[in-house]
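**Student:** can you look at this prediction? I've put the sequence above it.
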Amino acid sequence: MSSSSSRKGDAFTIDRDVSDFVKTYKANGKELCFMPWAQSLRLAGRPSMKLVEFDGPGGTKLPFREIFGGAAVAVEIAGQRVYLPVQNASFAAMAAGEVDARNLSDTQARCRAKAIAMVTGVGLSIYADFKGDGAAFAKAVGAGITHETDLGLIPPLVSGKKRGKSESSDTTDFLGWPAAIAAANLADPAFGWSIEEWDVLDTATGEVTAQPYMRYGTGWAVGVTVTYRGHEHTEILPIMGMAEVDTANGKKKMDNQPLVNPDVNDWNKAVMRCLAKAIAVETGYGLSIYAKMDFVEEDGSEQEPAAARGTVTPITQKASSVTAAQPAASGAVQSREEAIREIEELLKSTGADRAGMLAWIEVSSLDDATDTALVQVVKVLRGKAARGEKAA
């Protein structure tokens, strides 16, 4: 496993208002925002950059890198490399053999803008869905971050992903890479990151080549190394997405499942997620979000934190005819004491994260949880137990 050093030297700023330069267009039923690469380059003071070339067959040079059968271009600013997959008009990954000169040129232009945003901060608010409002983005990331700030004490900017297709669907909180990048750069002018590479065997040809991913069980994983305040940390993350899995109710399509046959888009998403997680682990920024994510089931079921909405209190003092010997999994009405006892047992048997559970229901102790919260926790842990998730 190896990583290359990466560095930039220009001042990093995210509070600049670039909304006047933002363009919009509609694709796949959504309105998307971007800033033309030339405008990004001008506003950033024209930092030195280069389009990366990759080794091809017979010692030739290619303007893209083949990843999982697709193509990705890369731009470097002062040693910091940023990738972007080549996509078609519907944002689907294009096969490496199908890309043409126009596809490559357009992707390189978008990659320039992304690299400028990630390295200098100019336009980063666009990627965070603030449409160029730098002041609002900076405030959301964390006001007053300096080179001495402990990022673990800064309330992070939380992004959300809907767990269903309807407008009323609940969302899963996560730390977006724009906020993570912004916080790390503001706290450390020397912050940098790189994608890990490993020797990978092509079982079809027998050839071993260095790739920005590795075998991970039956699936694949990516790795990102961050350098923060002189210390390096490497994080590994599986490449995940929608996949059909076996459940107690038959086969079901679920998100956040390890992918056996990912494409270059899946790879890119995993890299950006891994970058955000590595920043959280090393700096502390957004770590509270991961504490919740690790506990909440991501199977699309209707679950919510206990602070939520809890207008019902289904846990009651049990009737004297209900004995404590009844199996917890039977779904019998429980007292608070029985619910807490069952939770403790399930935490041990499933290996679920206690800190994540408490963060999810927003309390420091189960004794402080609402009745609604205890019901939700029991439901989640029973689901884990039913799926056979055991402590390692």
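**Tutor:** That came in fine, so what should we check first?

**Student:** drop to CA atoms for contacts and neighbour counts, all remaining ones
**Tutor:** Will do.

**Student:** where do the strands sit along the stretch 151-300 of the chain?
**Tutor:** Taking DSSP state E, counting those that start in this stretch to define them, one finds strands in the stretch 151-300 of the chain at 159-162, 171-174, 192-195, 198-201, 208-211, 214-216, 219-228, 231-238, 240-247, 250-258.

**Student:** tell me which of those strands lies nearest to T107.
**Tutor:** strand 192-195 (19.5 Å; Cα to Cα).

**Student:** rewinding a little: which of the strands of the stretch 151-300 of the chain sits closest to Y127?
**Tutor:** Closest among the strands of the stretch 151-300 of the chain, using Cα to Cα: strand 159-162, at 11.8 Å.

**Student:** for that closest one, packing partners?
**Tutor:** Counting by 3 or more Cα pairs under 8 Å, 6 or more residues apart in numbering; DSSP states H and E, the packing neighbours recorded for strand 159-162 are strand 171-174.

**Student:** list the contacts of K253.
**Tutor:** Going by Cα atoms under 8 Å, 6 or more residues apart in numbering, K253 touches 242-245.

**Student:** sorry, back to before: can you add distance to R273 and give the strands of the stretch 151-300 of the chain back as JSON lines?
**Tutor:** Compiled in JSON lines, the strands of the stretch 151-300 of the chain are given as follows (distance: least, Cα to Cα, whole Å):
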{"stretch": "strand 159-162", "distance to R273": "12"}
{"stretch": "strand 171-174", "distance to R273": "9"}
{"stretch": "strand 192-195", "distance to R273": "12"}
{"stretch": "strand 198-201", "distance to R273": "19"}
{"stretch": "strand 208-211", "distance to R273": "18"}
{"stretch": "strand 214-216", "distance to R273": "16"}
{"stretch": "strand 219-228", "distance to R273": "10"}
{"stretch": "strand 231-238", "distance to R273": "8"}
{"stretch": "strand 240-247", "distance to R273": "10"}
{"stretch": "strand 250-258", "distance to R273": "12"}
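
**Student:** before we go on, here's another structure to hold up against the first:
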Amino acid sequence: MMCLSGRSVQCKQRPRKVLRGLYSCVLRLGSGFGIGTLETDPYCQWRRGWIGKLHSGEVLDRQCWAFSAVISPLKLQGKSLTMELDWIRYLAKILPRYPRLVVGIGDDAAVLDWGAGNYGVVAVDVVSDGADFCLREIDPALAGRKALAVNLSDLAAMAAQPVAAVVALGLPRQDARSLAERVYEGLLALAEDYQVAIAGGDTHVWDGPLFLAVTVLGLPGPGGIWRRDGAKPNDVILVTGSLGGSILGKHLHFRPRVREALYLAQNYEVHAAIDISDGLLLDLARVAEASGLAAEISLQAIPVDPAAERLSREKGTNRSPLEHALSDGEDYELILAVPPQEAQRMLKDPAVGVSLTAIGRFVEGEGLWHVEGNFRARLEPAGYVHGHSHQPFGK
């Protein structure tokens, strides 16, 4: 997925990182909001959770703290255009299109025509210390695992079969070799599980933090490629797994839904799909917009993860479990647009290998809507956005 990270983590004992954090915050705020301090600017506050070690008032006493553009989506609102969306739209306008590029910017992965009826699927993502994890708080092997896993999730959203990956690794100078070995332990373990060959890459030692840029290469699965823009009116909206509270561990340990996607693509008709990396509402809005439709969902039907309830109850987030499920992000589950008759069959199929929940449907129109019986109210996209937080409940 082509995006800039919506998360930032700062390490108290390395003051130079604070400047990077402020720059990251400015990128997210965009124009018209000004710059506040890390402690006071509401758009730069932390989610109040990092691997379960956060209580209100403790943040600045930790060696590592985090801040992000995510605030309670029920309380804040902002402009709907984000830096990331603006940038993608800009690139879509200026980049030339070539015959070999079948699917380009704007989806979870690119699809290339190699000729003679052969196609390739390519995705790239970057994770780094200070943006996607805090190295002082985790085993470096988990950083390596996450770097590959987020890319495999993008292939799952396309129903593609992973084949190989290349890894660009940026290492801080101190203990570079031992750190590299630990990072690769986690990466290689997941690669073996999904039969992904590490085909090469690049290694760079520098004065900055650890980062990994992983590019995965795949093939269309036997059921063909999924895209974001294929949803049709009356399609049922299905989600895999449960949502919210990923900061308590799932964002490092999640299982990319590759096997589940390949099974569903081969056995069912799926019109569109996306993985939930930035939050249910935000990613659902991307499918709706790409497909030229509106999405209606029942908030009562949202599968809330127990971690979201724990985060709300124990960590002082001032957000309900439902709010966490709607907008926390980094769930790495799938949103599917499925014809009604197919959805009924899917929901009864134990071979899918993961729970499926019907949360709504796509309809003619635009935007996101909360529908319960005769009640209908607009929702605004909320989640990890690069500019502003949004309020899901509108007028």
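**Tutor:** Good, I have the coordinates. Quick caveat: nothing in here was measured; it's all calculated off a predicted structure.

**Student:** give me the TM-score for this pair.
**Tutor:** TM-score for the superposed chains, counting by TM-score structural alignment, normalised by the length of the first structure: 0.22, backed by 143 aligned residues with a Cα RMSD of 6.9 Å.

**Student:** returning to what we had before: most neighbours of all the contacts of K253 of the first structure, which one?
**Tutor:** A243 (15 neighbours; other Cα atoms under 10 Å).

**Student:** and of the strands of the stretch 151-300 of the first structure, who's closest to K61 of the first structure?
**Tutor:** Of all the strands of the stretch 151-300 of the first structure, strand 208-211 comes closest under Cα to Cα, at 16.0 Å.

**Student:** quick one on the thing from earlier: turn the contacts of K253 of the first structure into CSV, including distance to F54 of the first structure.
**Tutor:** Below are the contacts of K253 of the first structure laid out as CSV (distance: Cα to Cα, whole Å):
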residue, distance to F54 of the first structure
M242, 31
A243, 32
E244, 35
V245, 37
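
**Student:** from those, which two are the most distant?
**Tutor:** Among the contacts of K253 of the first structure, M242 and V245 lie farthest apart (Cα to Cα), at 9.5 Å.

**Student:** out of the contacts of K253 of the first structure, who's nearest Y25 of the first structure?
**Tutor:** Among those, M242 lies closest to Y25 of the first structure (Cα to Cα), at 26.6 Å.

**Student:** how far away is the residue nearest to the closest one when sequence neighbours are not counted from T120 of the first structure?
**Tutor:** In space, M242 of the first structure comes closest to D255 once its chain neighbours are excluded; the distance is 4.3 Å by Cα to Cα, 6 or more residues apart in numbering. Here D255 of the first structure is placed at a distance of 33 Å from T120 of the first structure (Cα to Cα, to the nearest Å).

**Student:** which of these two has more neighbours?
**Tutor:** T120 (25 against 16).

**Student:** and that one, how far from T107 of the first structure?
**Tutor:** Distance from T120 of the first structure to T107 of the first structure, by Cα to Cα: 20 Å.

**Student:** over to K30 of the first structure?
**Tutor:** Counting by Cα to Cα, the gap from K30 of the first structure to T107 of the first structure is 20 Å.

**Student:** between the two, which has more neighbouring residues?
**Tutor:** The neighbour count for K30 of the first structure versus T107, taken as other Cα under 10 Å, is higher for T107 (20 against 8).

**Student:** just to check, that one is in contact with V82?
**Tutor:** No: if you go by Cα atoms under 8 Å, T107 of the first structure and V82 don't touch, sitting 12.0 Å apart.

**Student:** before we move on, the earlier item: what touches both of M242 and V245 of the first structure?
**Tutor:** 253-254.

**Student:** out of the strands of the stretch 151-300 of the first structure, which comes closest to I340 of the first structure?
**Tutor:** Per Cα to Cα, nearest to I340 of the first structure of these: strand 171-174, 24.9 Å.

**Student:** in the closest one, what's buried?
**Tutor:** 171-174 (16 or more other Cα atoms under 10 Å).

**Student:** between those residues, which is nearest E76 of the first structure?
**Tutor:** Nearest to E76 of the first structure, judged by Cα to Cα, of these is F174 at 27.4 Å.

**Student:** so the closest one sits right up against G160, yeah?
**Tutor:** Yes: assessed by Cα under 8 Å, F174 of the first structure is found in contact with G160 at 6.0 Å.

**Student:** and the helices in the first structure?
**Tutor:** 37-43, 101-120, 124-127, 134-142, 177-187, 264-283, 287-293, 336-350, 354-360, 371-386 (DSSP state H).
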